[in-house]
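Fold the following, please.
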Amino acid sequence: MKHLNILLEKYLKPPLVITKGSQQGWTSTVFEVRNTEGSYILKICEEPKYKDWLRKEAKVLEMARDSYRKVVPKLIAFFCDKGKAYLLMSKIPGNSLTQAIKLAENETEKFQLIESFGTFLCQLHEQPISSYELPQDWLDTQLQQAKFYAEKGTCDGSLDLLQELYHNRPKFVPQTMIHGDCTTDNVMVNKGKVISYIDVGFMTIGDPRYDEALSIRKFTDQEKVAFYEGYTRYKITDKEFTFFNDGLYEFF
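Prediction:
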């Protein structure tokens, strides 16, 4: 911890209290950091693939300082040291939606949380996008990246599955701002409402059906009804859900 303290004191006022995070990610080691000025999250990665993802997350947070600063953590610093990548950001108060649903005292409270999630995601997808911001087709890029990961053996998806995705590719829909990994683990709840996104390394302009599929992937039928009380812009088809959740997501 001594070396970690030295690294962090370049960006945060000492003394620092550093503890292992209560919630650990799949791709990084997470620490909680506190000082007299606030609370922070530190993510550390060693694997090349995940270091690249962490670097992308830092870039998203940097760009979000103007447009989306109210719905994502504040970037404090990104740096590398001795083969590891470090991302330091503000800590969002509250619990993940996954935790909040488990802690809900009754069905009504749970459904209100899920409806809030739908509303929050709908607001993201309806953000205006300037024409100059539009990249090449997001799904093209994702399928190319999926092929790279499959050939390297660094994902759960296979080349056979990838061929199925190419064959069953859904029709194009207008692209929007998306989270890109919009599971219930990656949105934060405070005072009964979803207030922020976390793990935003894949936030970009892309296909909103991907967010929608990942959002509802673990919901019961009743929970999906609650979600769509808030998410009113579109309802994904079963075929689209299968493509994005059971297909594309396997590569990421």
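
all contacts plus neighbour counts: C-alpha atoms, from now on.
Fine.

count of neighbours near Lys59?
15 (other CA atoms under 10 Å).

same check, this time on Asn168
Asn168: 12 neighbours (other CA under 10 Å).

residues contacting the residue lying closest to it once chain neighbours are set aside?
Residue nearest to Asn168 in three dimensions, not counting chain neighbours: Phe243, with 7.5 Å by CA to CA, 6 or more residues apart in numbering. Counting by CA atoms under 8 Å, 6 or more residues apart in numbering, Phe243 touches 165, 168-170.

Just put those in a markdown table and tack on distance to Lys224 and secondary structure.
Listed next are those as a markdown table, based on distance: CA to CA, whole Å; DSSP: H, G, I helix; E, B strand; the rest coil:
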| residue | distance to Lys224 | secondary structure |
| --- | --- | --- |
| Leu165 | 25 | helix |
| Asn168 | 24 | coil |
| Arg169 | 24 | coil |
| Pro170 | 22 | coil |
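
Can you lay out these as a markdown table showing distance to Thr184?
As requested, the contacts of Phe243 are exported to a markdown table (distance: CA to CA, whole Å):
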| residue | distance to Thr184 |
| --- | --- |
| Leu165 | 25 |
| Asn168 | 27 |
| Arg169 | 25 |
| Pro170 | 24 |
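
Check those residues against Thr232 and report the nearest one.
Taking CA to CA as the measure, Thr232 sits nearest to Pro170 out of these, at 20.5 Å.

what's the neighbour count on the nearest residue in space to that closest one that is not next to it in sequence?
Distances taken as CA to CA, 6+ apart put Glu240 closest to Pro170, at 6.7 Å, once the chain neighbours are dropped. Look at Glu240: counted by other CA under 10 Å, it has 20 neighbours.

Now the second one, please; I'll put the structures next to each other:
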Amino acid sequence: MNKQINDSLDIKITGEILAQSFPKRQGGTSFTTFLQTKKGQFVWKVATELPYREWLKKEAEVMELLNKETELPIPLFMHYKEQPEENSLLMSKLEGVPLREALHDANSIEEKRSLFLSFGTLLKLLHTTRPPGALLTKNIWLEKQLHTAAYNVKHYKVDGNEELLTYLKLNQPKPIPQTLIHGDCTIDNVLVKDGMVYAFIDLAGVAHGDPRYDLALATRSIQSNPLLVEAFYEGYDSTPISIEEFKYFDGGLYEFF
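Alright, predicted model coming up:
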């Protein structure tokens, strides 16, 4: 592994690698390694298959944009490299653990409620942040996603099918103003420190898009717990999306990505 890392990384950026470790849960699209080096701690992500190599490239591009044009709490972009067998992305390592892990370790409903309250607050910050100019578009995000879904169902293994896709095309929710969105805003893709959700990771889906998609994915794990849903939307400072909107985005569109 050290030789592979040395071949893929610019050691001038990281400094000598002292130790490696790995997250408790690896994502399904890339392999993540935590690096302890003489210059600090880094996250190294590697993707070897399509479409995940393109997703990692998009994450690198988006991270650079957000670092330059916003003050959102995300990792710092360090380096991106494409090789014949893989694409790799190096970024700073933020403190904290994924929200899923923090929820598992929480000792009370009050702790969980506080976590989802801060999650809602953080997502509101994202949705009210002006998108970088390169992400702004007059195109309708949902139409683009449905077009991509049609491609994915024919070329990749996805949970959705043609019947579901037809339903989604014929039953699109009423349009609302687009905002900056995360695009994969699950409890695995936000970090917790000192009992608060405070940062975003895994940014390949960031776009100028429909904020209801983020809201559905953010609350998908707590739909059976009204107290936690209430806490989330208290932090977000809004009424919940409708159950029809939730099902359209979580049990519908998300099945193709």
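
what's the TM-score here?
Aligned and superposed, the two chains score 0.94 in TM-score terms (TM-score structural alignment, normalised by the length of structure 1); 252 aligned residues with a CA RMSD of 1.7 Å.

Could you identify which of the contacts of Phe243 of structure 1 has the most neighbours?
Leu165 (17 neighbours).

Tell me the residue in structure 2 aligned with that residue.
Leu165 of structure 1 maps onto Leu168 in structure 2 when the alignment is built from TM-score structural alignment.

Ok, Ser22 of structure 1 next?
That one, Ser22 of structure 1, aligns with Lys24 by TM-score structural alignment.

and if you look at Thr183 of structure 1?
Counting by TM-score structural alignment, Thr183 of structure 1 lines up with Thr186 in structure 2.

Settle this for me: that match is touching Ala218, isn't it.
Yes: shown here, Thr186 of structure 2 and Ala218 form a contact pair, counting by CA atoms under 8 Å, at 4.9 Å.

Which one's more surrounded, these two?
Ala218 (24 against 21).

Please pull up the equivalent of the more buried one in structure 1.
Checking TM-score structural alignment: Ala218 of structure 2 goes with Ser215.

And for its match, nearest residue in space, chain neighbours not counted?
Using CA to CA, 6+ apart, the closest residue to Ser215 of structure 1 is Thr183 (4.9 Å).

The counterpart of Glu107 of structure 1 in structure 2: neighbouring residues, count only.
Here Glu107 of structure 1 is matched to Ile109 in structure 2, going by TM-score structural alignment. Neighbour count for Ile109 of structure 2, taken as other CA under 10 Å: 12.

Equivalent analysis for the one 3 residues further on, please.
Number of residues near Lys112 of structure 2 (other CA under 10 Å) recorded here: 22.

which SS class is it?
Secondary structure, DSSP: H, G, I helix; E, B strand; the rest coil: Lys112 of structure 2 is helix.

Contacts only, for it.
103, 106, 228.

Roughly how far does the aligned residue in structure 1 for Leu94 of structure 2 sit from Lys82 of structure 1?
Using TM-score structural alignment, the partner of Leu94 of structure 2 in structure 1 is Ile92. Relative to Lys82 of structure 1, Ile92 of structure 1 is positioned 28 Å away (CA to CA, to the nearest Å).

same deal with Glu105 of structure 1?
46 Å.

Of these two, give the one with the bigger neighbour count.
Using other CA under 10 Å as the criterion, Glu105 of structure 1 and Lys82 rank with Glu105 on top: 10 against 6.

Enumerate every residue touching the more buried one.
Contacts of Glu105 of structure 1 (CA under 8 Å, 6+ apart): none.

do Val153 of structure 2 as well
Val153 of structure 2 neighbours (CA under 8 Å, 6+ apart): 160-162, 256.

How about Lys59 of structure 1?
Lys59 of structure 1 touches Gly201, counting by CA under 8 Å, 6+ apart.

measure the counterpart of it in structure 2 to Ala134 of structure 2 for me?
Here Lys59 of structure 1 is matched to Glu61 in structure 2, going by TM-score structural alignment. Taking CA to CA as the measure, Glu61 of structure 2 falls 10 Å from Ala134 of structure 2.

got the residue ranges for the helices in the stretch 51-200 of structure 2?
In the stretch 51-200 of structure 2, the segments counted as helices under DSSP state H, counting those that start in this stretch are 52-69, 99-105, 109-127, 141-155, 162-170.
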